[in-house]
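[1] got a sequence here, can you model it:
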Amino acid sequence: MKPSKSLFHEFKESLASLVSNQSSSLSQSRPIQLPLPTNQTSTAHTRATFMAFADAVIPSTNGALDLRLDDYLIWGLDHYISIQGQWGMNHIQLSAVTAEVLDAGATQLSLSQKVKEMPNPSIFPEGGPFSSLSVNDRFEAIYLLEQGEVDMESLPPPFQGNLGLVENILGNLHQMILLGYYSEWFSLGTTRLSPPENRRIERPFVTWDLVHYPGPAYGYRDLRGFLVKNFSE
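    Coordinates of the predicted model:
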């Protein structure tokens, strides 16, 4: 069975529309040292960063990492967003630079001496400052970004000096996690990163079963308008 219009595609449409329009007792006398920003956009670093983000939003058994929603976030950012530039709408890959933005928030959190728990780089060893933070501190880093409490001019393009875009993308990342969690993404199995026309259902619908959603149904009546006897301009 291949759904006619999935939650994944509904996310694509809504996101494109939105973009276009140690412990808490640690000493505060010195900042906790986080791993230095990588200053690179490797696939491993990007994936580790979004694994950390996904695990913070929906942790534990059948959580976001179990359902590979880090892949979902990266795919969505890289394939379904266009940015208005000087020469019109440009399609760009946003996952790597968004990972850098999250690292910038984590770095600012450290510089502000607001890190409450000892960072642990071993959890996501290929990541940077953001992925080494505790779950609560990751959300604090995101809050600093959304409040513009970082040097906006130091962010990579297209986020540089653009607080509105930072707020938009970070806000939508939370929506993407929920949409991906209840979509057919995990059930696409090995084909989830393929072009849409080549995807196939390979696994049970884990989250659909959790909420007893029976899946798409075909043949139901749909309102397509109203009958008009007399039509005039």
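[2] rest of the way, CA atoms for contacts and neighbours
    Noted.
[3] now do the strand or helix carrying residue 9: distance to the chain's middle.
    Using DSSP states H and E, residue 9 maps to helix 7-20. Relative to its parent chain, helix 7-20 has a centroid offset of 13 Å by Cα atoms, centre = their mean, to the nearest Å.
[4] tell me what that helix is packed against?
    Applying 3 or more Cα pairs under 8 Å, 6 or more residues apart in numbering; DSSP states H and E, one finds that helix 7-20 contacts strand 82-85, helix 163-181.
[5] packing partners of the longest one?
    Using 3+ Cα pairs under 8 Å, 6+ apart as the contact criterion, the secondary-structure elements in contact with helix 163-181 are helix 7-20, helix 43-57, helix 69-79, helix 135-146.
[6] could the ones you listed go into JSON lines alongside distance to residue 186?
    Formatted as JSON lines, the helices and strands packed on helix 163-181 follow (distance: least, Cα to Cα, whole Å):
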{"stretch": "helix 7-20", "distance to residue 186": "11"}
{"stretch": "helix 43-57", "distance to residue 186": "14"}
{"stretch": "helix 69-79", "distance to residue 186": "8"}
{"stretch": "helix 135-146", "distance to residue 186": "23"}
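[7] make CSV from those helices and add mean neighbour count and distance to residue 154 to it.
    As requested, these are exported to CSV (neighbours: other Cα atoms under 10 Å; distance: least, Cα to Cα, whole Å):
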stretch, mean neighbour count, distance to residue 154
helix 7-20, 15, 21
helix 43-57, 22, 19
helix 69-79, 21, 21
helix 135-146, 20, 12
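[8] to compare with the earlier structure, here is another sequence to fold:
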Amino acid sequence: MYDTGTQQPLTDSHTAATFRALVEAIVPRTPELSVYGAEQTAGAAEFNVHEYLIWEMDHTLSLLFGLNPTVIPLAPATARMLDNAALQFAAAGGTKPPYLYSASGETPFAALSPGDRIRVLSMLERLEVDLGALPDPYRNNGGYVKFIIDYLNRSTMFGFYSEWSGYGSTRLAPPDWRRLEHFPLGWLQVGYPGVSRGYRDLRGFVLRIDRKEGGTPDVQH
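    Alright, predicted model coming up:
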């Protein structure tokens, strides 16, 4: 359900922290040079794209059980998969020992550097992990692991450059309830002027059709 009173994401803090670390690594906050010197350009975490991923994975993705597709919340399981892969990455000597994560107070995936988070995604995509150690529904299912890693990459970019950041306080509402409260920041970054009914559009091509009765009139399709 969606809490219209609090406008809060309905997920646990562990899942939120892991997904925020994920989008932060894929689209980081970067310095941008301008006439005033270096400025910070917002990344996916500043646009709350992790909330977009969590909402979509908990409401629109579905697994097929029997003959009926059943929508189940996938964000918590996916966060656990990322954390498990991060621990496997660390155990293989990729970074600091796993026992240091609990001392840092972070989730295993979030405790990695952004570069190492990308390496973990690559490791999952290549199935260079112990699939039997992953949580359901990813356990021993390499095809689903590869699908979800591709989905996470694509959906992070989609959330960043879509109108998501403009929904403001309504972003976690069902789609029919969302309203643009300000111009989306991703559109500003790419110079997209926004929705308009006045854009010029291709209406077809002028074709010359030879008719049996003679003549070649121009016909526009």
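[9] returning to that earlier point: of all the helices and strands packed on helix 163-181 of structure 1, which lies closest to residue 101 of structure 1?
    helix 135-146 (8.1 Å; Cα to Cα).
[10] between that closest one and helix 43-57, how many degrees?
    Computed by axes from the mean of the first three to the mean of the last three Cα atoms, to 10 degrees, the angle separating helix 135-146 of structure 1 from helix 43-57 equals 110 degrees.
[11] residue range for helix 135-146 of structure 1 in structure 2?
    Counting by TM-score structural alignment, helix 135-146 of structure 1 lines up with residues 114-125 of structure 2.
[12] what's the average distance of that stretch to structure 1?
    On superposition with structure 1, the mean distance recorded for stretch 114-125 of structure 2 (mean Cα distance after the TM-score superposition for structure 1) is 1.4 Å.
[13] residue 28 of structure 2 and residue 65 of structure 2: what is the separation?
    37 Å (Cα to Cα, to the nearest Å).
[14] higher neighbour count, the two?
    residue 28 (17 against 9; other Cα atoms under 10 Å).
[15] what lines up with the more buried one in structure 1?
    Residue 28 of structure 2 maps onto residue 59 in structure 1, by TM-score structural alignment.
[16] check contacts around that match.
    residue 65 (Cα atoms under 8 Å, 6 or more residues apart in numbering).
[17] please report how far it lies from residue 45 of structure 1.
    Computed as Cα to Cα, the residue 59 of structure 1 to residue 45 of structure 1 distance reads 20 Å.
[18] returning to that earlier point: in structure 2, which residues correspond to the helix holding residue 9 of structure 1?
    Taking TM-score structural alignment, helix 7-20 of structure 1 hits no residues over in structure 2.
[19] between that helix and helix 163-181, how many degrees?
    170 degrees.
[20] so what touches helix 7-20 of structure 1?
    Applying Cα under 8 Å, 6+ apart, the set of residues contacting helix 7-20 of structure 1 is 76, 80-84, 165, 168-169, 172, 176, 179-180, 182-185.
[21] if we go to 10 Å?
    Contacting residues not belonging to helix 7-20 of structure 1 are listed as 6, 72, 76-77, 79-84, 89, 164-165, 168-169, 172-173, 175-176, 179-185, 196 [Cα atoms under 10 Å, 6 or more residues apart in numbering].
[22] nice, that's everything, thank you.
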